[in-house]
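Novice: Structure here, sequence nowhere to be found:
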C-alpha cells in the first residue's frame, strides 16, 4: 500500500488516489494466544475458544511448513486444494502450479503453509508469506468440511504464528467482515490509478472523492464491533 511519500509522488504525476478499507491484526505485545484472548469481551473470547475446540475435537491438527520443507508431493497437494477453492466458484486460480514450486525454491523461508491434517491426510492448507514485521495471507483450500476449519486455518493459526514470532501485524487479504469478530480491525489503505482519458478521469475523480468519505465512515462504524474490551471507540488504523 502507498505510504505518504508515495502518495505525494503519485499526486504530483497526476495519478488519482483511492481510499479502501481492509481488516488487519496488530500485535500489542501478546505473550500467547490466551494472553491475546484475555483482551476480548467474555462473549467473543468464548466464541473464539469454541471455534478452536471444534476443530481440535474433530481430530484435525496443524503442521507448519516453510517453503524449503515442501517437497513436490506436498506442493501438488497444496495447489490442488488452492485450485479447488476457485473452481468451485467458477474461476481459474490466479497462482499456477509452477508458481508454488518457484516460490518454495526462491523464497524458502518467506513462504509458510499451515497444513490441516486429519489422520494421515492433508485436508486443508492456508498459504502465507511473511517477513520480520508482518504475515500476509490470502489463499487457502480444503476438501473436507469441518466446523470452523476456515477460521482456524486462515485466522487463528496466523495470529498464533505472529505471537510466537513477535510479528507486528497480520494482513489476511481483502474483504471479510467476519474477520472483525476474530480480532482484525479496520485499516484504511491507499492505491493510485492513472486515467488517460480526461472525461473518464474527471468522472472517476469525482467518484473517488465521494467514495473516500463513505469508506472512512464505514471503517469507523465497523470499529464499534471489534471484540476487544475498551477499543470499540478507538481510532481506525
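Specialist: That came in fine, so what should we check first? Fair warning: this is a prediction, and the values are worked out from it, not measured in the lab.
Novice: Could you use CA atoms for every contact and neighbour count after this?
Specialist: Fine.
Novice: can you give me the helices in this structure?
Specialist: Applying DSSP state H to the chain gives helices spanning 4-12, 33-37, 42-57, 72-87, 97-106, 149-151, 157-165, 198-223.
Novice: which helices and strands does the last one pack with?
Specialist: Pointing back at helix 198-223 there. Where contact means 3 or more CA pairs under 8 Å, 6 or more residues apart in numbering; DSSP states H and E, helix 198-223 is packed against strand 16-26, strand 185-193.
Novice: quick one: contacts of stretch 41-51?
Specialist: 37-38, 147-148, 151-152, 181-182, 227-229 (CA atoms under 8 Å, 6 or more residues apart in numbering).
Novice: cool, and stretch 143-158?
Specialist: Contacts for stretch 143-158 (CA under 8 Å, 6+ apart): 51-52, 54-55, 58, 81, 84, 114-116, 123-126, 135, 137, 140, 170, 172, 179, 182.
Novice: how about the contacts of stretch 41-51, which pair is most distant?
Specialist: The most widely separated members of these are 147 and 229, with 26.7 Å between them, by CA to CA.
Novice: try this one side by side with the last:
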C-alpha cells in the first residue's frame, strides 16, 4: 500500500474528533459489547483529562494528538503531547535532560506518546484492525517527522506493549526496559486458592496483615458503577490531594477530573473505601480493563496498620478473582509488593533522539540498563513468595 496515500493530521483537542472514530482505533475490541483492553486511551478518558484542565495550557502536557487517514478513513491515532518537563511519566529521563543541557543542548520541549500520569502498559499506537503494519508505520514516521520539523530534542512512547516495542525497534527507534510488579491470576477460585500457592511463611504473613487491616474499627467496601455516588469524590479528593502532595508536590489531576469521570467512566472504575461511622478514612481507586484491574490512586486521612496493603493489593486480588481478570497492575515501583504476590515484569518504551551523538550515548546506556533490568527481574522472581519444590515450604 502506498504510504503517500496516507494523510497525517495533528489535533489540538479530542473534541475535534468523534468518540466513535477515535475508539475505532483505540479500542476496536469493544465492538463485541465488552470492555476495552484498558480504558486509558479511550476517547472518554483522554477527553476527561482535557476538559478538567489536567492537561493543556499551563500543565506541561499540551495535546498534539496524531491521526492518520487513508482515503478519508481514520486508520491510526496516537495520544501525543508536547512536554515542557518530565513529570507524570514514570519512565525517568531527567538524567538525559541534564546531560543534554549540560552539553549545551535544549532538551525541552520534547514529544511524548503516552497516557498522562498513568504508568499502565497498553497500546500507544492505536490502529484500526486490518491496518496494523501500515498504521503503526504511519504514526511512527509522522511523529518523528513532527519532532524533526519542530526541532525538538526527542520523541518518547512510554508503557507501550511488547509487540509495539519490537515493531518500533525494527523501524529504528531505541527500546528501553523498565520494571513493575503485577499479580497474575493462575485460575484461582478464591483468595484462599491464591494463598495456597504461597510458601507457608508468606501465607501466614498475608493473613496477619489482612486481619490487622480489618481491625481498624469499620468496614471495607468495593463500589462499582451506580454504587459510586458523586459525593464519594469529595472524600476521595482529600485522599488524592494528600498522596499527591507527598509524592509529587502537587496533584496531577484536578478536582473536576473526578466529576467528569463519574459522568463518563463510572462503569470503568472500582472504588475501595474503608469506612467507619459513615465516613471514609481511606480509599483506593482502580480502573477496570477487559483482562486487567489497574490500581491507580490511594490515600487516607488516618493511618492504620496494613490498611494500604488491604485496599490496594489484597482487595484488588479479590476483585480480579471474582471477575475472572487475568492480572492486577498495581502501579509503578514498589518492591514491597513482591511479598504480597506481585511479581516483577518487564515494561517497555520507545525513543527517538534527534542528535546523532546523543542518540548513540543513550543507546549504549539503554543496552546496559536493559541487561540490568533483566538480571534484577530474575533475582526478584527467585525471591518471590510462591512455594518452591522443597517439601518443607509446602507445609
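Specialist: Noted; the coordinates are in hand. Bear in mind that the values here come from a model prediction, so they are computed numbers and not experimental data.
Novice: Can you give me the TM-score here?
Specialist: Put the two chains on top of each other and the TM-score (TM-score structural alignment, normalised by the length of structure 1) is 0.92; 232 aligned residues with a CA RMSD of 1.7 Å.
Novice: Go through the helices and strands packed on helix 198-223 of structure 1 and pick out the most buried.
Specialist: For those, average neighbour numbers computed from mean count of other CA atoms under 10 Å are highest in strand 16-26, which has a mean of 20.
Novice: average offset between that one and structure 2?
Specialist: Comparison of strand 16-26 of structure 1 with structure 2 after fitting gives an average deviation of 0.7 Å (mean CA distance after the TM-score superposition for structure 1).
Novice: which strands and helices sit next to that strand?
Specialist: In terms of contacts (3+ CA pairs under 8 Å, 6+ apart), strand 16-26 of structure 1 is packed against helix 4-12, strand 169-171, strand 185-193, helix 198-223.
Novice: In structure 2, which residues correspond to the last one?
Specialist: Counting by TM-score structural alignment, helix 198-223 of structure 1 lines up with residues 356-381 of structure 2.
Novice: got the buried residues for the matching stretch?
Specialist: In terms of neighbour count (16 or more other CA atoms under 10 Å), stretch 356-381 of structure 2 has its buried residues at 358-359, 362-363, 366, 370, 373-374, 377, 381.
Novice: Next: stretch 117-131 of structure 1.
Specialist: Buried residues in stretch 117-131 of structure 1 (16+ other CA under 10 Å): 117-118, 122-130.
Novice: Same question for stretch 28-44 of structure 1.
Specialist: Quick answer for stretch 28-44 of structure 1 (16+ other CA under 10 Å): 30, 33, 36-37, 39-40, 44.
Novice: which residues of structure 2 does it align to?
Specialist: With TM-score structural alignment applied, stretch 28-44 of structure 1 matches the range 186-202 in structure 2.
Novice: Just give the nearest non-adjacent residue to the aligned partner of residue 184 of structure 1 in structure 2, would you?
Specialist: In structure 2, the residue paired with residue 184 of structure 1 according to TM-score structural alignment is residue 342. Nearest residue to residue 342 of structure 2 in three dimensions, chain neighbours excluded: residue 183, at 4.3 Å (CA to CA, 6 or more residues apart in numbering).
Novice: so the one you found touches residue 321, yeah?
Specialist: No. If you go by CA atoms under 8 Å, residue 183 of structure 2 and residue 321 don't touch, sitting 10.8 Å apart.
Novice: how close does residue 93 of structure 1 get to residue 141 of structure 1?
Specialist: To residue 141 of structure 1, residue 93 of structure 1 is 11 Å away according to CA to CA, to the nearest Å.
Novice: Now do the shared contacts for those two.
Specialist: Joint contacts of residue 93 of structure 1 and residue 141 (CA under 8 Å, 6+ apart) are 82-83.
Novice: more crowded one of those two?
Specialist: A direct count of neighbours by other CA atoms under 10 Å for residue 93 of structure 1 and residue 141 places residue 141 higher, at 23 against 15.
Novice: and of the helices of structure 1, who's closest to residue 64 of structure 1?
Specialist: Residue 64 of structure 1 lies closest to helix 157-165 among the helices of structure 1, at 9.2 Å (CA to CA).
Novice: And the closest one against structure 2, how far off on average?
Specialist: With mean CA distance after the TM-score superposition for structure 1, helix 157-165 of structure 1 averages 0.6 Å from its match.
Novice: okay, and that helix goes to which residues in structure 2?
Specialist: Under TM-score structural alignment, the match for helix 157-165 of structure 1 is residues 315-323.
Novice: Just the buried positions in that stretch, please.
Specialist: Neighbour counts over stretch 315-323 of structure 2 (16+ other CA under 10 Å) mark 315-317, 319-321 as buried.
Novice: rewinding a little: I'd like the helices of structure 1 written out as a markdown table, with distance to residue 18 of structure 1 added.
Specialist: As requested, the helices of structure 1 are exported to a markdown table (distance: least, CA to CA, whole Å):
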| stretch | distance to residue 18 of structure 1 |
| --- | --- |
| helix 4-12 | 10 |
| helix 33-37 | 33 |
| helix 42-57 | 33 |
| helix 72-87 | 27 |
| helix 97-106 | 30 |
| helix 149-151 | 29 |
| helix 157-165 | 28 |
| helix 198-223 | 6 |
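Novice: Go through these and name the closest to residue 189 of structure 1.
Specialist: Closest to residue 189 of structure 1 of the helices of structure 1, according to CA to CA: helix 198-223, at 10.0 Å.
Novice: Could you tell me the angle between the direction of that closest one and that of strand 16-26?
Specialist: Here helix 198-223 of structure 1 points in a direction 20 degrees away from that of strand 16-26 (axes from the mean of the first three to the mean of the last three CA atoms, to 10 degrees).
Novice: What angle do strand 185-193 and helix 198-223 of structure 1 make with each other?
Specialist: 170 degrees.
Novice: In space, what's closest to the most centrally placed residue in structure 1 - neighbours in sequence excluded?
Specialist: Computing the C-alpha centroid of structure 1 and ranking residues by CA atoms, centre = their mean puts residue 172 first, at 0.5 Å. Distances taken as CA to CA, 6+ apart put residue 137 closest to residue 172 of structure 1, at 4.2 Å, once the chain neighbours are dropped.
Novice: ok, now which ones touch that neighbour?
Specialist: Listed by CA under 8 Å, 6+ apart, the contact partners of residue 137 of structure 1 are 126-129, 154, 170-173.
Novice: mind redoing it with 7 Å?
Specialist: Residue 137 of structure 1 sits next to 127-129, 171-173 when contact means CA atoms under 7 Å, 6 or more residues apart in numbering.
Novice: Widest-spaced pair of the residues you listed?
Specialist: Maximum distance among these (CA to CA): 12.4 Å, for 127 and 171.
Novice: picking that back up, which residue in structure 2 aligns with the residue nearest to residue 172 of structure 1?
Specialist: Per TM-score structural alignment, residue 137 of structure 1 is aligned with residue 295.
Novice: Next, find the distance separating its match from residue 332 of structure 2.
Specialist: For residue 295 of structure 2, the distance to residue 332 of structure 2 - CA to CA - is 10 Å.
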